[in-house]
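>>> missing the sequence, but the structure's below:
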């Protein structure tokens, strides 16, 4: 009964509302009373009619409720790339610069484009105008040289003869006419280098290309401002406003994108945009996982230099902080991460010549003879036009074999010594058969230093696993190598230019990037005494013979110390200004 009373009340309310307003009759799909069924009882029919009247009243109530006007449909502007979220922007900016970055550091990184030198002699090199981003430029420069020298056929018909090898007396002969490289070939080499690095950072599965918002639109004030170098970047929110990125899974699509946006990378924000592209390709969380200590910013303080993690990311695709091979176990579940794989282009550092670190074989012996050179404050590039400089002779192969076994057990952080127990493993692995008295002598202190072990190997007969060479001719190597420093330096021997100073015209050295050709000689003698004896000029019976036998004058610069970390005992000579690694 209660249900019937409730239905009666609802029916009365519906009838009152239906008579309260004078509304046009609604067109129902089924008119009231049309749903009668054969054999329907009077009570059921009454209930059905009541339900239909209530439904009609409900429809009238819906008409009475005012509807908010629908917003006009607007055409969506084409979205050119994705936008970083607020949290991701904060993470990226903090990872790069930290929480209290100075305006001078930001200025260094927002005023450096990726541009080739306008100077004909150094036209294949990328120019650095600001201190700080040299690590990014040097790594990119190394890959550009790889394509210009060793893959000119990939750069189209416009590529020069430089890098096209011809075989002559079992040696590669290569043209070093760098000024003949066309702008088209250089741009293609740059685009391919950028694409290779980004895919390497993305584990060869993806590449993320970052650029300015709306950069590819015909004309925008933001794009024009960015190209002119006036785009502000002082915080993560600024980064979020100006940055757009796209993800590519095929190299062809990434190459097309990079070709279209090369002007953006040539702009003052270019180096920073490329570094951000590499970080996003790797993934921000993966970058932090690569690092031994994820807290310091990647751009180091107080001078804004690129950290070793940035350089390693661009050389091997992982943002590790160390340059040794593999991992170094510190015990207790702690370890330091180094280079885990072979690389296309390598790395040498002046710091190793001071015995503060040890560069592993992955970076020291890359696939192509091109190296980023690190000093205390700058990065430059060393390269050879002849790939045979990487080939090892019998002595070098044996030295590399023993050194790898030694380094694998060196837990001193590059100090160059192992325990006596580890030494016995090295001897067994490399098939060295030392006399008992020599073995006891070298293990007397409980630690074996590499330099002492190497001296023993040099004096050990070859049939016992040593490399004693009675002829003194094995291991001889002479080759040319080039060094490029992209930051403008005074060229003392390159002439002078007239400049006005306080109303007076004065002469000043020309400022330009520096490209130096070095002749490198690795002596055939392997002991210090033999080397000193053969390094002295040989006496001759006539002045003519003396001129023929006179060796090139040996010169020294910090770069030579870097070269000797790759080719021990090397001597170098060059013409003109000495090469500079700062």
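Happy to help now that I have it. The shown structure was predicted, so the numbers you read here are calculated from the model rather than taken from an experiment.

>>> C-alpha from now on. contacts and neighbour counts both.
Will do.

>>> Taking the centroid of the protein, which residue is nearest it?
Compute the mean C-alpha point of the chain, and by CA atoms, centre = their mean the closest residue is residue 314, 1.3 Å away.

>>> Stretch 94-114 spans what distance, first to last residue?
24 Å (CA to CA, to the nearest Å).

>>> List the buried residues for that stretch?
Residues 94-98, 101, 105-114 are the ones in stretch 94-114 that count as buried (16 or more other CA atoms under 10 Å).

>>> What about these, which are in helices?
94, 95, 96, 97, 105, 106, 107, 108, 109 (DSSP state H).

>>> Just the helices from the stretch 401-550 of the chain, written as ranges.
With DSSP state H, counting those that start in this stretch, the ranges of helices along the stretch 401-550 of the chain come out as 420-429, 436-442, 450-458, 528-535, 543-549.

>>> After the last one, heading C-terminal, what element do we hit next?
Same thing as helix 543-549. Remark: after helix 543-549, the chain's next helix or strand is helix 558-566, criterion DSSP states H and E.

>>> then this one, side by side with the first:
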């Protein structure tokens, strides 16, 4: 996982788990996340996207939270196992491996035990029975889920693994056999081959996300904005299947921090290229638009975003 045996998880990783906000509240479907960027937060927000895909803003009690968390985790693991099998890792009291001289003990990895299942429902049921191992403070829940993902598949691209079940290190569509200058590649590059339930949006000059990830089956997206991960979603299931709905619609945004008490509601106005010419006045878009707006515009080019009186969130 770290490229060597003498590295261990940082404090931020070790303290991360899947804990919800207060049950039966407006934000009862929301996971608490840490302020540091990347790493555990990326995994937490990817799971958050799947939770929203299951609930779509229903107020839930504590047991409902546990059920939907188990469903979100098991869905990802089942996809990672190519919908054939899945592996769940839990911490036991006994050491399962014998440490070597070049191995640094963390009193955690050495005690992992693997449980493999060949039925999707068995995975969900097992995780629900052991949900405290993933959600309680000090449980190392995010690390357990990370190990489960790796053992269910590979470690080459965790975000794609979480979203699509395929560990591709690239986010473009299909396969690439040549470079931009049409020179053949020594080795073909594999991107995303099919749509998934949850999508992915990322504003970057260097990395272009393909339409497979931009257009998921459900209007829920994991977003990468300036190295931090968040979730964008719509309550309108027809948003991705009816182009007329895309002319004006609502999106909700959650950035994962405890300071956010309600999801930000954004109104997006968008015209397709065949309807109207672009009115963009030029200039550097990074200095003119909020990073979230730039991220949204990677899916809906030229869209205008109204924050509806909410101060833009960073």
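The structure has been received and is ready for your questions. Bear in mind that the values here come from a model prediction, so they are computed numbers and not experimental data.

>>> on that earlier part again, the residue nearest to the centre of structure 1 touches residue 276, doesn't it?
No: Residue 314 of structure 1 sits out of contact with residue 276 when judged by CA atoms under 8 Å, with a separation of 11.3 Å.

>>> start and end residues in structure 2 for the helix of greatest length in structure 1, please.
Secondary structure of structure 1 per DSSP H: the longest helix is helix 42-64. Under TM-score structural alignment, helix 42-64 of structure 1 has no counterpart anywhere in structure 2.

>>> Please name every helix or strand in contact with that helix.
helix 2-20 (3 or more CA pairs under 8 Å, 6 or more residues apart in numbering; DSSP states H and E).

>>> Buried ones in the helix it packs on, by neighbour count?
For helix 2-20 of structure 1, using 16+ other CA under 10 Å, the buried residues are 7, 11, 14, 18.

>>> Reformat those residues as CSV; add distance to residue 421 of structure 1.
Shown next, in CSV, are the buried residues of helix 2-20 of structure 1 (distance: CA to CA, whole Å):
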residue, distance to residue 421 of structure 1
7, 97
11, 99
14, 99
18, 101
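
>>> ok, so of these, who is nearest residue 569 of structure 1?
residue 14 (105.1 Å; CA to CA).

>>> Just the angle for the lengthiest strand in structure 1 relative to helix 558-566, thanks.
Longest strand of structure 1, by residue count under DSSP state E: strand 477-501. Angle of strand 477-501 of structure 1 versus helix 558-566, following axes from the mean of the first three to the mean of the last three CA atoms, to 10 degrees, is 160 degrees.

>>> Return the residue of structure 2 aligned against residue 362 of structure 1.
Under TM-score structural alignment, residue 362 of structure 1 pairs with residue 212 in structure 2.

>>> May I ask which helix or strand encompasses its match?
Applying DSSP H and E, one finds residue 212 of structure 2 within helix 211-214.

>>> who are the neighbours of that helix, in terms of helices and strands?
Helix 211-214 of structure 2 packs on strand 199-202, going by 3+ CA pairs under 8 Å, 6+ apart.

>>> Just tell me the aligned range of the strand it packs on in structure 1.
Using TM-score structural alignment, the partner range for strand 199-202 of structure 2 is residues 346-349.

>>> who touches the matching stretch?
Residues outside stretch 346-349 of structure 1 that contact it (CA atoms under 8 Å, 6 or more residues apart in numbering) are 315, 359, 362-366, 368-375, 562-563, 565-566.

>>> what's the average distance of that stretch to structure 2?
Once fitted to structure 2, stretch 346-349 of structure 1 is off its aligned match by 0.3 Å on average (mean CA distance after the TM-score superposition for structure 1).

>>> quick one: contacts for the equivalent of residue 43 of structure 2 over in structure 1?
Superposed on structure 1 with TM-score structural alignment, residue 43 of structure 2 falls opposite residue 136. Going by CA under 8 Å, 6+ apart, residue 136 of structure 1 touches 271, 275, 306, 310, 311, 314.

>>> Just the closest of the residues you listed to residue 237 of structure 1, please.
Nearest to residue 237 of structure 1 among these, with distances taken as CA to CA, is residue 275, at 18.2 Å.

>>> quick one: contacts for that closest one?
residue 136.

>>> Thanks again, I'm all set now.
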